[in-house]
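J.: Let me see the structure of the following:
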Amino acid sequence: MVSFSVADILIIAVFFLVLLFIGFYAARRTEDTTENFLLSGRKVGLLFFVLTNVSTWYGGILGVGEFTYTSGILSWITQGLPYYIFAIVFAFFFAEKVRSSSLYTIPDKIEIIYGKIPALISSIFIFILVSPAPYILMTGALLQVIFNIPLIFGLIIALIFSSVYLIKGGYRADLITDVFQFFVMFAGFIIIVFVSFESVGDFEFLVGNLPPEHLSITGGQSPLYVMVWFLIALWTFADPGFHQRCYAAKDGKTAKYGILISVIFWFLFDFLTTTAGLYSKAYLKDLTDPVLAFPIYADRILGSGLKGLFFAALFATIISTSNSFLFLSGTTFGNDIMLKFGFAKKQTVNFYTKAGIVVAGIISVLLAYFVQSVISIWYMIGSIFIPGIILLIIGAYYDKFRIDSKFAAAELIGGSASVIIWLTARPYVDEGLQFIEPMVVGLTVSLVIHLLGLSRRRFYSSSEK
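T.: Sure thing, here's the model as predicted:
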């Protein structure tokens, strides 16, 4: 159990009050046009682009602590390195193209290139993919630990602090609150690493007290296991948040260099979180619940006040992602699902976006309460809905990889359906095949369908000649 002083509680309370103040202050300056509400007028400069892009990338901070505690630097190899690589690729080959399209969402681009049916399917997929449920759950669980309240109350409070200012201020409120949280999260982790180095021991302490595999790049896992995480990182190309921030940038160069600079800050923050995770393993040895590695380690080594600041940093890291995902959910609901299914008109997109924030929030609270496993939510949603959309997005911006509407719809449905079938059948197949990850199955099926679509297109192109 974590104990808090009055000073700690006061610091955490001040963090939440400042978060609300900044959110509502930003909301006062938001004009209620679609472009202003959804993308802050497409005027986001390089500094704000970088700060919000960095802060929204780390919502799963408790999972990072758990992964590092159990597997060492493999956490960085799988959760950091592949994302740097694909983010750099995205910056050079997609960022400027995405910005120049001047759209609002990924389904907008899918509709232009592949037609209405694939756009409708992708709208539903993305609405589920950007569910803030895992981040609402983490925030609620931390509130439960600190204030000793029932989880459901923690989830509701988490939703309120992630959403109320978004309904009034839209993307600008999301943007400004994320900038504030960027500084809080860096401050908290700099403090815990500095205190660890000064009071627990230097890097020789880590070498002497960590299991050898914790300092191995594979962490004792097979190369196939590492490869699967690199495949999962392909999600970068289909990340609605990346696309949203590129759409909102003032120009293509801002989007491109904003992502490249973000990679530097991701590396720095990953160094801090990985180091803190390694210290927690070396110092605490055998935790029964590694997901609490960061909170329990902070409780043991940080004094009054510093502990409160570190917990504020944990909240900042999570909420900066949960509010962004909530707004993405609302945008997808209003601009894509309601508009593309014919339930809304262009002039009512903002209203339905606000309604979507509420709908997504309620669904997230219910999902978090009944599942109560961040890893399970990530694994299930990511494995099912990512494979079918990645290749279509590449094709949307590069004509050589483009297929027709029917194959696009088949790829979306086939990629997801194959994962569901494998998840159902996996426990009953031969043990020698059970190591195959569901996402690998989905990506394979999507690739086969995509290649068939490309072959058909080339056949008809050659016939016309």
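J.: rest of the way, CA atoms for contacts and neighbours
T.: Will do.
J.: packing partners for the longest helix anywhere in the chain?
T.: Secondary structure of the chain read by DSSP state H shows that its longest helix is helix 151-195. With contacts defined as 3 or more C-alpha pairs under 8 Å, 6 or more residues apart in numbering; DSSP states H and E, helix 151-195 has these neighbours: helix 6-28, helix 34-39, helix 46-55, helix 133-147, helix 252-284, helix 306-331, helix 349-371.
J.: just so I know, which of the ones you listed lies nearest Ser199?
T.: helix 252-284 (11.3 Å; C-alpha to C-alpha).
J.: quick one: buried residues of that closest one?
T.: Neighbour-count burial for helix 252-284 flags 252-263, 265-266, 269-283 (criterion: 16 or more other C-alpha atoms under 10 Å).
J.: Quick one: distance of it to the chain centre.
T.: Distance of helix 252-284 from its chain centroid, counting by C-alpha atoms, centre = their mean, to the nearest Å, is 14 Å.
J.: Tell me the helix or strand right after that helix.
T.: Counting by DSSP states H and E, the next helix or strand C-terminal to helix 252-284 is helix 293-301.
J.: Report how many residues lie close to Ser100.
T.: Residues lying near Ser100 (other C-alpha atoms under 10 Å) number 12.
J.: tell me the contacts of the residue positioned nearest the centre of the chain?
T.: By C-alpha atoms, centre = their mean, the chain has its centre lying nearest to Trp57, at 5.6 Å. Going by C-alpha atoms under 8 Å, 6 or more residues apart in numbering, Trp57 touches Thr321.
J.: Let me know the secondary structure of it.
T.: coil (DSSP: H, G, I helix; E, B strand; the rest coil).
J.: Quick check, Leu443 in contact with Gly415.
T.: Yes - if you go by C-alpha atoms under 8 Å, Leu443 and Gly415 touch, sitting 6.5 Å apart.
J.: hey, what's in contact with both of these two?
T.: Common neighbours of Leu443 and Gly415 (C-alpha under 8 Å, 6+ apart) are 387-388.
J.: which residues touch stretch 117-131?
T.: Residues contacting stretch 117-131 (C-alpha under 8 Å, 6+ apart): 107-108, 110-111, 240, 325-326, 328-329, 332-333, 336-337, 340-341, 360, 364, 381-382, 385-386, 389, 405, 408-409, 412.
J.: Filter those down to the buried ones and express that as a PyMOL selection.
T.: Here is the PyMOL command that picks out the buried ones among the contacts of stretch 117-131, judged by 16+ other C-alpha under 10 Å:
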select buried, resi 107+108+110+111+240+325+326+328+329+332+333+336+337+340+360+364+382+385+386+389+405+408+409+412
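J.: Could you also give me the structure for this second sequence? I'd like to compare it with the first:
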Amino acid sequence: MTIIWIIILVYMLGMIGIGFYAKTKIKDSSDYHLAGRRLGPVMLAGTLAATEIGGGSSVGVASKAYGEWGLSAGWYVVSAGIAIILVSFIAPYMRRALATTVPEVIGRRYGKSSQLIASILSLIASSALTAVQITATASIVHVLTGFDVKWAIIISGAVVVFYTFLGGMWSVTLTDFVQFFIIVIGFAIAVPFAFSNAGGVEHVMNQLPKEQLGFTKIGWTTIIGFIVLYFMTFSTGQEAVQRYYSARDEKTAIWGSVMCGVLMSLYAFIPAVLGLIGLATFPNIDENSALATVSTELLPPAIAGILLSGVISATLSSASGNLLAVASVYIKDVHSSIFKKELKDEAELTASRWIVIITGMGAIGISLFSQQIIPLLVFAFTIRSTGPFAAYLLGLLVDKVTKNAGLLSIIIGTAIGIIWEYLENPYGIMAVIVGSVASLITFLIVNKIELKRGVPIAPSPYVDK
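T.: As a prediction, this is how the structure comes out:
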């Protein structure tokens, strides 16, 4: 355990050092929120992948493989990889917008009311997603140290707030790039060692219920639902879209997205396999502790240290991206609506850092109250995506749209998505699908009626004429 802790400490100090370095590159709020729009394709792919391969795609997948989903938990990440490849088709339009936030684009086309509603949804979702990553980090800290879970949450939350406060998007991007490749290599090396120390592949398989090895146990409806959910959340979620906005140019946005999708798909089933090894070897532990327990009990200390360092840093980095998303949306979309006054650049940078602190404290509170991982992820994705989905994408891609089409689609899509989630997804259809379809249908109907009536269209700075 001492070796593991030394490796983790050295690794984390290195990441904090990168954060201090990134702080020196921040000259204005654009650097803090968008890394100066200078990310190349490899850097973009790394930061996109590291953002999504956080708590849900590592600790969460391992826990679901240990629990109800078995091997098929890997589809959670494959679905994300497929979805982000699909996003590459609209990525150049995102970059062309030269925006900072999703609500900013919505506001330009549909007005202040639509912008404010989309902003509130984004703030709620990003805060919840921050809490998820704090929970995932705390579950590992709890196993390693024996700290009470609540104290582990408080410590993990405090670290991520400091980390984000320092360097903004530059800090997140540089650390993401390192973290993604370390976590993938660490997981890949871990599997053969874990199998060997658990008694071999055959022994592990014999200890598992047969249904846990079902490749599609999760069900095709759920798999397709996750693809739709992730396509929506990658194309409308602030922490993902903000990275496309940070790309050097439109081609970079496309190829960075494609590379990210391929890398995620290759990684997908590794944490699921480790979760199954955990179930076969330690059948009576808490499922959220499966990955950390396998790492500390079945892996050589050096490999365990590298793996857990990567997981801890990746989850903290995902939390950092979500904290930054909250700060960006508040500064760009909410502050001026409340105070009727734009901030100057220096004041904007200071306010952004204060928002990071306040949001971090709220996320710690959410994590203390609810220690779910994937269920809270799905809730957050549903909240932020179902309503704004049609308005945001069609606002980027279509010339003739009306303000009411955007506003009503956001309201109705969100309402139906929340109601469907509350009813616990009747007929096995995910709320995100029902809500997005309702949003799209509402948009198309209202837009067609208003165009026929001669209602003025919302000007578009995005669509090629």
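J.: What residue in structure 2 is paired with Gln244 of structure 1?
T.: Using TM-score structural alignment, the equivalent of Gln244 of structure 1 in structure 2 is Gln242.
J.: Any figure for the gap between its match and Ala99 of structure 2?
T.: For Gln242 of structure 2, the distance to Ala99 of structure 2 equals 9 Å [C-alpha to C-alpha, to the nearest Å].
J.: With neighbour numbers in mind, choose between the two.
T.: Remark: of Gln242 of structure 2 and Ala99, Gln242 carries more neighbours, 27 against 18, as counted by other C-alpha under 10 Å.
J.: mean deviation (superposed) between the helix or strand harbouring the more buried one and structure 1, please.
T.: Gln242 of structure 2 is located in helix 238-245, with elements delineated by DSSP H and E. For helix 238-245 of structure 2, the mean distance from the matching residues in structure 1 following superposition reads 1.6 Å, by mean C-alpha distance after the TM-score superposition for structure 1.
J.: Can you name every helix or strand that that helix contacts?
T.: By 3+ C-alpha pairs under 8 Å, 6+ apart, helix 238-245 of structure 2 packs against helix 29-34, helix 41-52, helix 91-96, helix 112-145, helix 220-236, helix 301-329.
J.: Just send the ones you listed back as TSV, with distance to Met430 of structure 2 too.
T.: Converted to TSV, those look like this (distance: least, C-alpha to C-alpha, whole Å):
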stretch	distance to Met430 of structure 2
helix 29-34	32
helix 41-52	20
helix 91-96	25
helix 112-145	17
helix 220-236	6
helix 301-329	23
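J.: so which of these gets nearest Thr442 of structure 2?
T.: Set against Thr442 of structure 2 and scored by C-alpha to C-alpha, these come closest in helix 112-145, at 14.5 Å.
J.: Any buried residues in the closest one, and which?
T.: For helix 112-145 of structure 2, by 16+ other C-alpha under 10 Å, it's 112, 114-123, 125-144.
J.: counterpart of Val191 of structure 2 in structure 1?
T.: Under TM-score structural alignment, Val191 of structure 2 pairs with Val193 in structure 1.
J.: Where does stretch 170-180 of structure 1 end up in structure 2?
T.: Under the criterion TM-score structural alignment, stretch 170-180 of structure 1 matches residues 168-178.
J.: who touches that stretch?
T.: Identification of contacts with stretch 168-178 of structure 2 by C-alpha under 8 Å, 6+ apart yields 15, 18-23, 25-26, 31-35, 43-44, 46-47, 50-51, 163-164, 314, 317, 320-321, 324.
J.: repeat for stretch 190-209 of structure 2
T.: 270, 273-274, 276-277, 279-281, 294-295, 298-300, 303-304, 307.
J.: what do you get if the cut-off is 10 Å, keeping everything else the same?
T.: With contacts defined as C-alpha atoms under 10 Å, 6 or more residues apart in numbering, stretch 190-209 of structure 2 is touched by 66, 70, 184, 212-213, 270-271, 273-274, 276-283, 294-295, 297-300, 303-304, 306-307.
J.: Distance-wise, check the alignment partner in structure 2 of Leu309 of structure 1 relative to Thr296 of structure 2.
T.: Matched by TM-score structural alignment, Leu309 of structure 1 corresponds to Ile306 in structure 2. To Thr296 of structure 2, Ile306 of structure 2 is 11 Å away according to C-alpha to C-alpha.
J.: Can you check which residues contact both of the two?
T.: Among the neighbours of Ile306 of structure 2, those also in contact with Thr296 (C-alpha under 10 Å, 6+ apart) are Ile4.
J.: Settle it for me: which of these two has more neighbours?
T.: A count of neighbours by other C-alpha under 10 Å puts Ile306 above the other of Ile306 of structure 2 and Thr296, at 23 against 18.
J.: Now do the same contact list for the residue lying closest to that one once chain neighbours are set aside.
T.: Leaving aside its sequence neighbours, Ile306 of structure 2 sits nearest to Gly186 (C-alpha to C-alpha, 6 or more residues apart in numbering; 6.1 Å). Shown in contact with Gly186 of structure 2 (C-alpha under 10 Å, 6+ apart): 180, 303-311.
J.: Flag every buried residue along stretch 60-72 of structure 2.
T.: 60-67, 69-72.
J.: quick one: it to chain centroid distance?
T.: Worked out by C-alpha atoms, centre = their mean, stretch 60-72 of structure 2 lies 19 Å from the chain centre.
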